[in-house]
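S.K.: build me a model:
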Amino acid sequence: MKKIGFLSFGHWANHPSYKARTASDTLLQSIDLAVAAEEIGVDGAYFRVHHFAAQLASPFPLLSAIGAKTSKIEIGTGVIDMRYENPLYMIEDAGAADIISGGRLQLGISRGSPEQVIDGWRYFGYEPAEGETDAEMGRNKALLFLDKLKGEGFAQPNPYPMFPNPPGLLRLEPHAEGLRERIWWGAASNATAVWAAENGMNLQSSTLKFDESGKPFHVQQAEQIRLYKEAWKKAGHTREPRVSVSRSIFALVNDQDKFYFGQENSRTDKRGYIEADKRAIFGRSYAAEPDQLIKELANDEALQEADTILLTIPNTLGVEYNVHVLDSILKHVAPGLGWK
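M.R.: The predicted structure is shown next:
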């Protein structure tokens, strides 16, 4: 049994074939899609976060709106770049979104992905400390975020406050009970997956990772997940961790599917570089008739290791078509793999 969610990149553009041509289209359609996905039995609605781009950026208003309009579906991110964040203010935003949703927030955070601008976090007012890299800054912010999410008091109260204070040090409010255990780290390397396990975060592994062995993508990703699980066990955490992997999977069940994805040319792994000097491997896409999809996906080692699958969706094609994409997987593919 696996949880199946969708992952939206939240694009928009003034293109004649797009259903999402403005930011308003993308935001409102994202809410509608999450509501419809819940109705057909999808387990999670996740959204990418990108700055300086015609894509979804600030996630908490959207997650709160979805939380208010749904009742069961998990809502989350994949991922928030911590280099851009004020961890303490983020705790307040996340706490509010989690409470509005009734404790359904699954928050993916990370050091971030290749950016639209050079050192974009500098425009947000953040600079690494002396001797610290931007990646280290992101991880250190994540650790501060995790620590203060526990809900323990740390701030000295004003002796002359506007309103009476409870006794002792003050914590950030609103406090979302249990959210600390629903934080995920997006790991591009084996080392950061191990680091995530050591620090008690769930693991998100996407459709790319650093190419650390030359093996096929799904094999490298499965090895990363196993290293994560070993590190989790070694760290002595008492709860079971969760692991998600992202995949582009399209079941070709009608002529429209074949038109959009029947000529899919990404059916093999791709290798390249991110940020000029980091060799990466990009996982293949899957597009075939259901029976063929089941055969191909059964050989994906990382899918076997994960408990949650995030299906990347073409959000610009609109809510109706994306509900069809998700429903096709639930009805025609997931049962044949034992996912549902």
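S.K.: make it CA atoms for all contacts and neighbour counts henceforth
M.R.: Will do.
S.K.: and the nearest residue to Y286 once chain neighbours are set aside, what does it touch?
M.R.: Using Cα to Cα, 6 or more residues apart in numbering and skipping the chain neighbours, the partner closest in space to Y286 is I249 (4.6 Å). Each residue near I249 by Cα atoms under 8 Å, 6 or more residues apart in numbering is listed here: S285, Y286, A287, L311, T312.
S.K.: another sequence for comparison is provided below:
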Amino acid sequence: MPTPDRPLRSLGFLTIGLFDEHDPAGGHEATLRLIELGEQLGYDTAWLRHRHLQYGISSPLTVLAAASQRTRRIGLGTAVTPLGWENPLRYAEDLATVDVLSGGRLNPGVSVGVPVHFEDVKGALYPDTADREDFGYGRVERLLNLLRGHRASGFRGTEGIEAYSERVQPHVPGLAARVWYGGGSLRSVRWAGEHGLNLLTSSVVRAEESEGFEANQLALIRAFRAAHPAGERARVSHGLVVVPTDGATPEQRAKYEAYAESRYARTLAPQGPGRLLFAPDLVGTSEELAERLYAHAGFREADEVAFALPFTFAPEDYVQILTDLATRLAPLLGWRPAAG
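M.R.: Modelled structure (predicted):
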């Protein structure tokens, strides 16, 4: 990845689309404006993260459908959709529909696992089948097969004036090749590689190789590519929290530094029974950030990024951060904005 002879190829950003419980429309509109700004600044991709039963976007695909009608070039992704909340057949239909609306710009990112707070939500989510649901990799395989056009129904033909297809409609050739997997363990990234997926790696990984974040992330990326049919050409996107301060006001800089400091203690050792490792949030001038990123072992292994925006900042903060990322930091990493 980003080295003087191998520049950053794709610049993206990720947001959860925070909103006020009493003004959800305002928060969703602010997210759509950020995506529009991203396109104007030349970003290659914009990504939305799910926040079920919280005050962040619960339906990223719906918002991306709206964004597809307000943009014409920028790639639109989910990072990531926890498939434990989704029916793969219905979700395949939604993905294909939004991809058609966007003109082929959708990048579906998915993950597996038991839904968060499942004991509290299973009565509403799966009242009759909670103990029989498959929350493992099989759920991703079902989705991929449906996107690839495998049979979803044993019936095809005409019944009266109604025509029926045996596969998901609309069918979009190539959409399955744009599916990304959000993996944080060696087992998950190897599975993703073996199944030919793209890899989204974030600021959270499991401590398996050592107790250092960078070493573990480096191991994940290399294990993924070793298992992938495309080898070193397999796509990996990096998702660190990176906050440039070049164009920030003194008040904004103080806020950003306080935010990073408040989250720093969790980065010092593996956390919880899952032994999760968190990357420190990076705050500073673009020159300082470029130096730190070039020195980051995990970051050097990828040539695509989806920098995560801090969750609790104001819209004007996001505008400043996105602008500095695109106009100051990314060019130092060799990136050039998309044309048009």
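S.K.: TM-score of the superposition?
M.R.: Once superposed, the chains reach a TM-score of 0.86 (TM-score structural alignment, normalised by the length of the first structure), with 322 aligned residues with a Cα RMSD of 2.4 Å.
S.K.: mind checking how far the residue nearest to Y286 of the first structure is from R111 of the first structure?
M.R.: As defined by Cα to Cα, to the nearest Å, I249 of the first structure lies at a distance of 26 Å from R111 of the first structure.
S.K.: surely V179 of the second structure and L197 touch.
M.R.: Yes. The criterion here is Cα atoms under 8 Å, and V179 of the second structure meets it with L197 at 6.1 Å.
S.K.: quick one: which of these two has more around it?
M.R.: Counted by other Cα atoms under 10 Å, V179 of the second structure and L197 do not tie: L197 has more neighbours, with 25 against 22.
S.K.: nearest residue to the equivalent of that one over in the first structure in space, please, no chain neighbours.
M.R.: L197 of the second structure maps onto M201 in the first structure, with residues paired by TM-score structural alignment. Among residues not flanking M201 of the first structure along the chain, W184 sits closest, at 5.1 Å (Cα to Cα, 6+ apart).
S.K.: how about I294 of the first structure, what does it touch?
M.R.: V333, G336, L337.
S.K.: in helices only, show me the residues you listed.
M.R.: G336, L337 (DSSP state H).
S.K.: closest one to A188 of the first structure out of the contacts of I294 of the first structure, please.
M.R.: Distances from A188 of the first structure to the contacts of I294 of the first structure, taken as Cα to Cα, are shortest for L337 (26.5 Å).
S.K.: ok so, going back, among the contacts of I294 of the first structure, which one is most surrounded by other residues?
M.R.: Ranking the contacts of I294 of the first structure using other Cα under 10 Å puts V333 first, with 24 neighbours.
S.K.: that one touches K295, doesn't it?
M.R.: No. Contact criterion Cα under 8 Å: V333 of the first structure and K295 do not qualify, at 9.8 Å.
S.K.: A163 of the second structure belongs to a strand, doesn't it?
M.R.: Yes. Assessed by DSSP: H, G, I helix; E, B strand; the rest coil, A163 of the second structure belongs to a strand.
S.K.: ok, now how distant is the closest residue in space to it that isn't next to it in sequence from G12 of the second structure?
M.R.: Leaving aside its sequence neighbours, A163 of the second structure sits nearest to G157 (Cα to Cα, 6+ apart; 5.8 Å). For G157 of the second structure, the distance to G12 of the second structure equals 43 Å [Cα to Cα].
S.K.: more crowded one of those two?
M.R.: Neighbour totals were compared for G157 of the second structure and G12, and G12 leads with 26 against 10 (other Cα under 10 Å).
S.K.: can you confirm that one is in a helix?
M.R.: No. Read with three-state DSSP, G12 of the second structure is strand and lies in no helix.
S.K.: that one maps to what in the first structure?
M.R.: Looks like G12 of the second structure aligns to G5 there (TM-score structural alignment).
S.K.: kindly provide the distance from its match to L330 of the first structure.
M.R.: 10 Å.
S.K.: contacting residues for the residue of the first structure most remote from its centre?
M.R.: Relative to the centre of the first structure, the most outlying C-alpha is that of Y160, 42.5 Å out, by Cα atoms, centre = their mean. By Cα under 8 Å, 6+ apart, the contact set of Y160 of the first structure is empty.
S.K.: tally of neighbours for R72 of the second structure?
M.R.: Look at R72 of the second structure: counted by other Cα under 10 Å, it has 14 neighbours.
S.K.: now it. Nearest residue, chain neighbours left out?
M.R.: In space, R72 of the second structure comes closest to S102 once its chain neighbours are excluded; the distance is 7.6 Å by Cα to Cα, 6+ apart.
S.K.: residues near that neighbour, how many?
M.R.: Quick note: S102 of the second structure (other Cα under 10 Å) scores 23 neighbours.
S.K.: please apply the same query to Y123 of the first structure.
M.R.: 11.
S.K.: what's the match for it in the second structure?
M.R.: Match for Y123 of the first structure (TM-score structural alignment): A124.
S.K.: now K233 of the first structure: how far from G200 of the first structure?
M.R.: According to Cα to Cα, K233 of the first structure and G200 of the first structure sit 10 Å apart.
S.K.: and for K258 of the first structure?
M.R.: 42 Å.
S.K.: quick one, which of the two is more surrounded?
M.R.: G200 (24 against 17).
S.K.: give me every residue that touches that one.
M.R.: E181, W232, H237.
S.K.: would you show me how to pick out the buried ones of those in PyMOL?
M.R.: Applying 16 or more other Cα atoms under 10 Å to the contacts of G200 of the first structure, the buried members can be selected in PyMOL as follows:
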select buried, resi 181+232
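S.K.: could you dump the contacts of G200 of the first structure to TSV with distance to Y46 of the first structure and secondary structure?
M.R.: Listed next are those as TSV, based on distance: Cα to Cα, whole Å; DSSP: H, G, I helix; E, B strand; the rest coil:
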residue	distance to Y46 of the first structure	secondary structure
E181	17	helix
W232	24	helix
H237	26	coil
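S.K.: Q55 of the first structure: which of the contacts of G200 of the first structure is nearest?
M.R.: Set against Q55 of the first structure, the nearest of the contacts of G200 of the first structure by Cα to Cα is E181 (27.8 Å).
S.K.: so R292 of the second structure is in which element?
M.R.: helix 286-294 (DSSP states H and E).
S.K.: that helix vs the first structure, average offset?
M.R.: Mean deviation of helix 286-294 of the second structure from its aligned counterpart in the first structure after superposition (mean Cα distance after the TM-score superposition for the first structure): 1.6 Å.
S.K.: what's that helix aligned against in the first structure?
M.R.: Against the first structure, helix 286-294 of the second structure falls on residues 290-298 (TM-score structural alignment).
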